[in-house]
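> sequence first, predicted coordinates after that:
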Amino acid sequence: MEEYMFDTNPYEEKMNAAFGFFQDELKKVRTGRAHAGMLDGVMVEAYGTKMPLNQVANITAPEAQMLLVTPFDPGNITAITSAIRDNQSLGFNPSDDGRVVRVPVPALTEERRRQLVKQVSEKVEEARIAMRNIRQDALKDAKRMKDAKELSEDDLKLVEKEVDSLMSKMQAQIDEAFKAKEKDVLTV
């Protein structure tokens, strides 16, 4: 009896990595509620170097439309306020009282919400394409092994079944993440 020699684990790992990337991409899409992650891309000029905001301040969302940024060193407050204001992609207008920076997060317009859902849909499509490519690689590698007589026809069928079941699991996770994010974006 020939030992079944095809390992689907590397492909599962690749799928999980692609799903992780997809989740990180989703986090970057704004929702109607304020959350600390909104300021992830902000770099602050502090101590003569550019640093991520979360390394020079604590960021909280005490209410749905407000972010509160508390500098670890009050000497950096002006630089922090400027860095947030100068980040065009955010479009925020922060103010500070010398101790904390308040960042009002404007509610999303209906049109903006639709744009964001479209953005999320595009990320879903990218994730699906990544999954399909990984699936094709796995099947191609298995077929190559069958042609080289390292796998039997039955083994190949087992591999296809296993890879397809992985695919279904990933698709379900992508759909779930999409629905949750869409709900977040559309919730006022």
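Right, received. Where do you want to start?

> CA atoms for contacts and neighbours, from now on please.
Will do.

> show me where this structure has strands.
43-46, 49-52, 57-63, 66-71, 95-96, 101-104 (DSSP state E).

> use this one as the comparison:
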Amino acid sequence: MISTVLTETKDKMAKAVESAKEDFATVRTGRANPQLFQKIMVNYYGTATPLEQLASLHNQDARTLLITPYDKSALRDIEQGIRDTPNLGANVGNDGIVIRASLPELTQDRRRDYVKIVRAKGEEAKVVVRNVRRKAKDELDALKSEVGDDEVARAEKELEAVTKNHVDAIDDALKRKEAELLEI
């Protein structure tokens, strides 16, 4: 029973770390990256649809992304969805076939703003990991009468070690992203 709780906890914490890394990838650096547009939602026939389901994304050059819709009638909706996305700052234009999203050069102030955004996302991920730990600790406490205090105490030590490893993984990813953002 204890091993089940710990295994489920490790899986949930690993998913939180992966989610944090994906969130970090959506914050732009100096280069255009299709992952920046991954979480953009487009109003497609009245339904919020992820951009990646409506179009293919390719780098044209370092600061320009080429967006080719699968359905040409969605061109204007996709363009509007990109324009409405906060913290992106992309200049968007279309030629009737493809959309070109040009990302302006980042200023030092903008880079600092992005670092703040990334730190907030990192803190949210750490909160998720801590919530998973708290839930697992409650489950372990409920097992005390069945397996004994010593087994639960050992499991709690392992739980703390697992939590620390996952929080450290988030911190490492955060440091890498901050360095990437501040790099000129």
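Cool, the structure landed. Bear in mind that the values here come from a model prediction, so they are computed numbers and not experimental data.

> quick one: TM-score?
Put the two chains on top of each other and the TM-score (TM-score structural alignment, normalised by the length of the second structure) is 0.81; 179 aligned residues with a C-alpha RMSD of 2.4 Å.

> from residue 176 of the first structure, how far off is the aligned residue in the first structure for residue 107 of the second structure?
Under the alignment (TM-score structural alignment), residue 107 of the second structure maps onto residue 109 of the first structure. Relative to residue 176 of the first structure, residue 109 of the first structure is positioned 25 Å away (C-alpha to C-alpha, to the nearest Å).

> ok, now residue 98 of the first structure?
Distance from residue 98 of the first structure to residue 176 of the first structure, counting by C-alpha to C-alpha: 43 Å.

> likewise residue 65 of the first structure?
Per C-alpha to C-alpha, residue 65 of the first structure is found 26 Å from residue 176 of the first structure.

> so between those two, which is more surrounded?
More neighbours sit around residue 65 than around the other of residue 65 of the first structure and residue 176, counting by other C-alpha atoms under 10 Å; the figures are 15 against 12.

> what residues are up against residue 71 of the first structure?
With contacts defined as C-alpha atoms under 8 Å, 6 or more residues apart in numbering, the neighbours of residue 71 of the first structure are 56, 57, 58, 77, 80, 99, 100.

> how deep is the fifth one tucked in, by neighbour count?
So the one you mean is residue 80 of the first structure. Look at residue 80 of the first structure: counted by other C-alpha under 10 Å, it has 27 neighbours.

> contacts only, for it.
Residue 80 of the first structure makes contact with 44, 45, 53, 71, 101 under the criterion C-alpha under 8 Å, 6+ apart.

> dump the strands of the first structure into TSV; add distance to residue 19 of the first structure as well.
TSV is the format used below for the strands of the first structure (distance: least, C-alpha to C-alpha, whole Å):
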stretch	distance to residue 19 of the first structure
strand 43-46	27
strand 49-52	25
strand 57-63	27
strand 66-71	29
strand 95-96	37
strand 101-104	31
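
> out of these, flag the one nearest residue 172 of the first structure.
Distances from residue 172 of the first structure to each of those were compared by C-alpha to C-alpha, and the smallest falls on strand 57-63, at 30.7 Å.

> right, I'll call it a day here.
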